[in-house]
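K.L.:
Kindly generate the corresponding structure for this input.
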Amino acid sequence: MPKLSTRLQRFRTGSPLSFRLLAWILLFSSAFTLVASALQIYSDYRKDLSQIDNRMQVVESGYASSLARSLWALDQKLLQTQMEGILSLPDVVHLRLRIEPDSELVMGEIPRDAKTTSHSFSLVHQGDEMFKLGELTVTADLDRVYDELKRKVGVMFLDLDNFKHINDTLGHDAGDNLLIEAARRISSCLRGTSTVARLGGDEFLVILPGLTGPEASSQVAERILKTFSPPYILNGQEVFVTTSIGIAIFPTDSDNSGTLLQHADAAMYQAKHKGKSSFAHFAPEMTEVSHERLKMESSMRRALELKEFELYFQPIVNTDSGTLCSVEALLRWNNPAMGMVMPDRFIPLAEETGLITPIGEWVLLEACRAAMGWKEATGKDIGISVNVSPRQFRDPGFTEAVMHALATSGLAPEQLELEITERLILDNSIETAEILRQLDKAGIRLSVDDFGTGYSALSYLKSYPFDTLKIDKSFVQDVMKEPEDASLVRAIINMAHSLGLRVIAEGVEEEAQTHFLKKEGCDFSQGYFYSRPLPAADFDAWLANNHRV
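P.N.:
Here you go, the predicted model:
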């Protein structure tokens, strides 16, 4: 049999996944997990080789004496039958019986370029004296073993959704307990030959060897998503946590371990964009998206320092009179290489990377300063509205950042309105209620942004201290065409007023829409009919020339 070093060399060249993939994992995973993964894959290889070794020993112990008797008796027919029985054993492809003094019998054929192993044993006759009758060499084909190692292997990249929120609100001990339970749930969905490793933070890697096809990895992913459905109990509180899964297949997607992991990572982000709690298989077009994402993240990390972010401003007017009452600050990113980047492209990435926190702080401060500048220019108080992302809102220093922006700019708290999305409102946690209470106590106005686009929970409008409700533009744009939209907008306005909330209609683009909104008693309007979002200098000019300020 070949030496261990020779076997390892064959293993390495015969299976492009084995060592190289595990070496890549070493960059991310703990040494213990690496060793466990490597031992698992190599032990499968060793197990198959051991089975062949054992089969050779069985041939020697079970056939040596009977072959010797047939040879001693010169029973050629029985000898041939016995050798045919040996040749029918799994992996055995060739027999060579050397008969003393100079004859031989050969059966079977060794495939060209096949990797083989051989075992020889002597055939002797035990009588008054011991006579050596010949030697049988049994050759086994190892291609099946290597083919097994080359079978498709699935690599799964898992990321827990909103893990940072758990860590920030319930503490790191709760976060650690969540990771332990998540690892247990993932492991419960895997078979014995699969491996799960935590890469760091809230990311896990799963290796699925011996896949019969992509559908097998999909079945595993579905089991994992299902096992994440029940709530976690952390600090005596029920918490629902989902995971997003990206899948890449070796060698279909790549035969390079590093590239394979990158593909799984790209697929994972695609799963997140699908709405989280889902999985996605790698597709070639994801490579371009992944590269663009890396490039955008790298550029965004320097954007604040290079002063590439800009604020655009759009007026919010009194629906009846058309007079200006406040302004919404809208973030834009003017990058020299990518041009003007709109928020829907970079805000989700900023949230994922945590860059939304420093960017959000900059927006708050600059928006408050702009409002103070308008007061100095016009002599009037003009309120400013700022969008707040869920991750920014949950940051432990968010309330302090808001107060710092007000104190630094000198803006009165009641002139600042923070726009909160419905998705954040539905996070019915003690932390959310406390932050909203602190902001309300400080005199800061609070509004529900894009109302109607999420799972509207009217009880939260009653429970939380909101001042304003903004009707999403998707409802406003068709009020003159679709009776259902008109009825819905009418109902939202009446409901908001019954709760003591002001109403702002977004996306007003036509005069006919303004007449409808006036008739239905909508307090304020915003949209292209009044003005597009303008950069600071252009908005200052708009203020100077607009007689309804």
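K.L.:
contacts, neighbours, all on C-alpha from now
P.N.:
Will do.
K.L.:
quick one: the strands in the stretch 251-400 of the chain?
P.N.:
Secondary structure of the stretch 251-400 of the chain (DSSP state E, counting those that start in this stretch): strands located at 279-281, 309-318, 324-335, 339-341, 383-388.
K.L.:
Give me the helices and strands touching the last one, please.
P.N.:
Translated: strand 383-388. With contacts taken as 3 or more C-alpha pairs under 8 Å, 6 or more residues apart in numbering; DSSP states H and E, strand 383-388 sits against strand 324-335, helix 356-378, strand 416-421.
K.L.:
now swap in the second one and tell me
P.N.:
Contacts defined by 3+ C-alpha pairs under 8 Å, 6+ apart place strand 309-318 against strand 324-335, helix 356-378, strand 524-525, strand 534-535, helix 536-545.
K.L.:
could you redo the last one with a cut-off of 7 Å?
P.N.:
Where contact means 3 or more C-alpha pairs under 7 Å, 6 or more residues apart in numbering; DSSP states H and E, strand 309-318 is packed against strand 324-335, strand 524-525, strand 534-535, helix 536-545.
K.L.:
and for comparison, fold this next one:
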Amino acid sequence: MVLFDLDHFKLINDGFGHAAGDAVLQQVAHLLQTRVRKEDQVARWGGEEFLVLLPDSSLETAHATAEKLRELISHTRMSVGGAELRLTASFGVSAWEHDSQLTVAELLGQCDSALYNAKAGGRNRVKQFEGKSAQDYLQGFTLKRAIEDDRIRVAYQPLVSLADGQIMGFEALARLVAENGDVIAAGQFIDVANRLRLEHRIDSRVSKQVMARCSQRMEQTGTPMKYMINCSADFLSRPEDVQQLLDRAQHFCSTCAVDMTGKAKPMVIEITERQLIGDAEAVRQLVQPLIDFGFQLAVDDFGSGYSSYLYVLKLPVSYLKIEAELVREAAHSARAQAMVRSINSMAHELGILTIAEGIEDEATAEVMRRIGVDWAQGYYWGRPEIEA
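P.N.:
From the prediction side, this is the model:
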């Protein structure tokens, strides 16, 4: 089995339009059909991915076939919007042995893992599967199915004012509802989503649900509350996804019970160093359309790395979320308290509201309160919950 992905295909869609992108996919499909055996099967697997089934072939034969297809694609000029371009592709290869207990889903997962390694290694190359547990691949298959079946749900955790305990807003957290009804936290699937480049699809579903909830709450109470959503680099770097988010926001704002014209909108985009978005200027370009509309920006896990300081320095940050481990340490460490105090002072001098993450008890909340941190979140006030 061979799974391959056209490298940097997004640039074609962005530069020439989706119609041109579709034409390229048709050219690639035709090219493949002319170069495989009669008994082989070629199919578009989704997006810019293709799947090639090679019956009665060894892993070595599959690898050699993939290498020939890679060279064929890289040496063929594709017609794109009146121009001719050369493309490259990355390939993942695996094989099912007769004595193997692998399921089709696990074999697909192996190919996908190999494809990821090909891309991580520089693209335009073939990689074959290198052993991991079957469970690793089942997770990817399960996640794709959950997205397609619309089983990505949002759990809301309250953001609380430390001064008076009032709920000021919520952080929206992705949850996967399994087929048996079990709720799976993001920590158990987000790495798989990142590896399979599915984060943007999860973010899209989360943001849509959050805006609908925000609009409903505004209609019921007439009081705006903040909703913080984690937007991945995978999402923010896709102009079509950002535009869809803006379109949805405009729709909900136009029907909102409270006139928010000229005001900061309830939606807050969280960015974090873990997402590896890039330098601050790159981040600004990604989020600028959202900021122009009235979205606000929060830096998550502040205190966990150097880049976070550059984000605060160069971006219009409205909220700074202090990293949970540092907050917990501050409950019993004078050194950690000094660090939190310094962060809090800096943020306030810059006009940024601070939020302490991961608070689980009153003692920690009181320390944050004495330091002067504005808001907080954590199990002390409530676990993330999916609304019925």
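K.L.:
most neighbours per residue, which of the helices and strands packed on strand 309-318 of structure 1?
P.N.:
Between those, strand 524-525 has the highest mean count of neighbours, a mean of 26, where neighbours are mean count of other C-alpha atoms under 10 Å.
K.L.:
once aligned to structure 2, how far is that one on average?
P.N.:
Here strand 524-525 of structure 1 is compared with structure 2 after superposition; its mean distance to the aligned residues, by mean C-alpha distance after the TM-score superposition for structure 1, is 0.7 Å.
K.L.:
all strands for the stretch 251-388 of structure 2, in order.
P.N.:
267-271, 296-302, 319-322, 353-356, 375-376, 385-386.
K.L.:
Tell me which of those strands lies nearest to Q110 of structure 2.
P.N.:
Checking the strands of the stretch 251-388 of structure 2 against Q110 of structure 2 by C-alpha to C-alpha gives strand 267-271 as the closest, at 30.9 Å.
K.L.:
tally of neighbours for Q166 of structure 2?
P.N.:
Look at Q166 of structure 2: counted by other C-alpha atoms under 10 Å, it has 12 neighbours.
K.L.:
contacting residues around L311 of structure 1?
P.N.:
Residues in contact with L311 of structure 1 (C-alpha atoms under 7 Å, 6 or more residues apart in numbering) are 329-332, 535-536.
K.L.:
got these as CSV, with distance to D253 of structure 1 columns?
P.N.:
Putting the contacts of L311 of structure 1 into CSV (distance: C-alpha to C-alpha, whole Å) gives the following:
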residue, distance to D253 of structure 1
A329, 44
L330, 40
L331, 38
R332, 36
P535, 45
A536, 48
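K.L.:
Across to structure 2, which of these hold up?
P.N.:
Contacts conserved in structure 2 for the contacts of L311 of structure 1, counting by both residues aligned by TM-score structural alignment, their matches' C-alpha atoms under 7 Å: 329-332, 535.
K.L.:
what's the closest of those residues to E292 of structure 1?
P.N.:
The shortest distance between E292 of structure 1 and any of these, using C-alpha to C-alpha, involves R332 and amounts to 18.0 Å.
K.L.:
list the contacts for the counterpart of that closest one in structure 2?
P.N.:
For R332 of structure 1, the aligned residue in structure 2 is R175 (criterion: TM-score structural alignment). Contacts here follow C-alpha under 7 Å, 6+ apart; on that basis R175 of structure 2 touches 152-155, 183-186.
K.L.:
Got a PyMOL select line for the buried ones in those?
P.N.:
Restricted to buried positions by 16 or more other C-alpha atoms under 10 Å, the PyMOL selection for these reads:
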select buried, resi 152+153+154+155+183
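K.L.:
now, which of the contacts of R175 of structure 2 sits nearest R205 of structure 2?
P.N.:
I152 (6.9 Å).
K.L.:
That closest one: what's it in contact with?
P.N.:
Shown in contact with I152 of structure 2 (C-alpha under 7 Å, 6+ apart): 146, 174-177, 202, 205.
K.L.:
Residue in structure 2 paired with F393 of structure 1?
P.N.:
The equivalent of F393 of structure 1 in structure 2 is L236 (alignment by TM-score structural alignment).
K.L.:
let me fix that: R12 of structure 1
P.N.:
Using TM-score structural alignment as the criterion, R12 of structure 1 has no counterpart in structure 2.
K.L.:
ok now do R12 of structure 1, which residues does it touch?
P.N.:
Listed by C-alpha under 7 Å, 6+ apart, the contact partners of R12 of structure 1 are 18-19.
K.L.:
and the helix or strand that contains it, how far from the chain's centre?
P.N.:
R12 of structure 1 is part of helix 4-14, with elements assigned from DSSP states H and E. Taking the mean C-alpha point of helix 4-14 of structure 1 and that of its whole chain, the gap between them comes to 35 Å (C-alpha atoms, centre = their mean, to the nearest Å).
K.L.:
Which positions in that helix come out as buried?
P.N.:
For helix 4-14 of structure 1, the neighbour count (16+ other C-alpha under 10 Å) marks 8, 11, 14 as buried.
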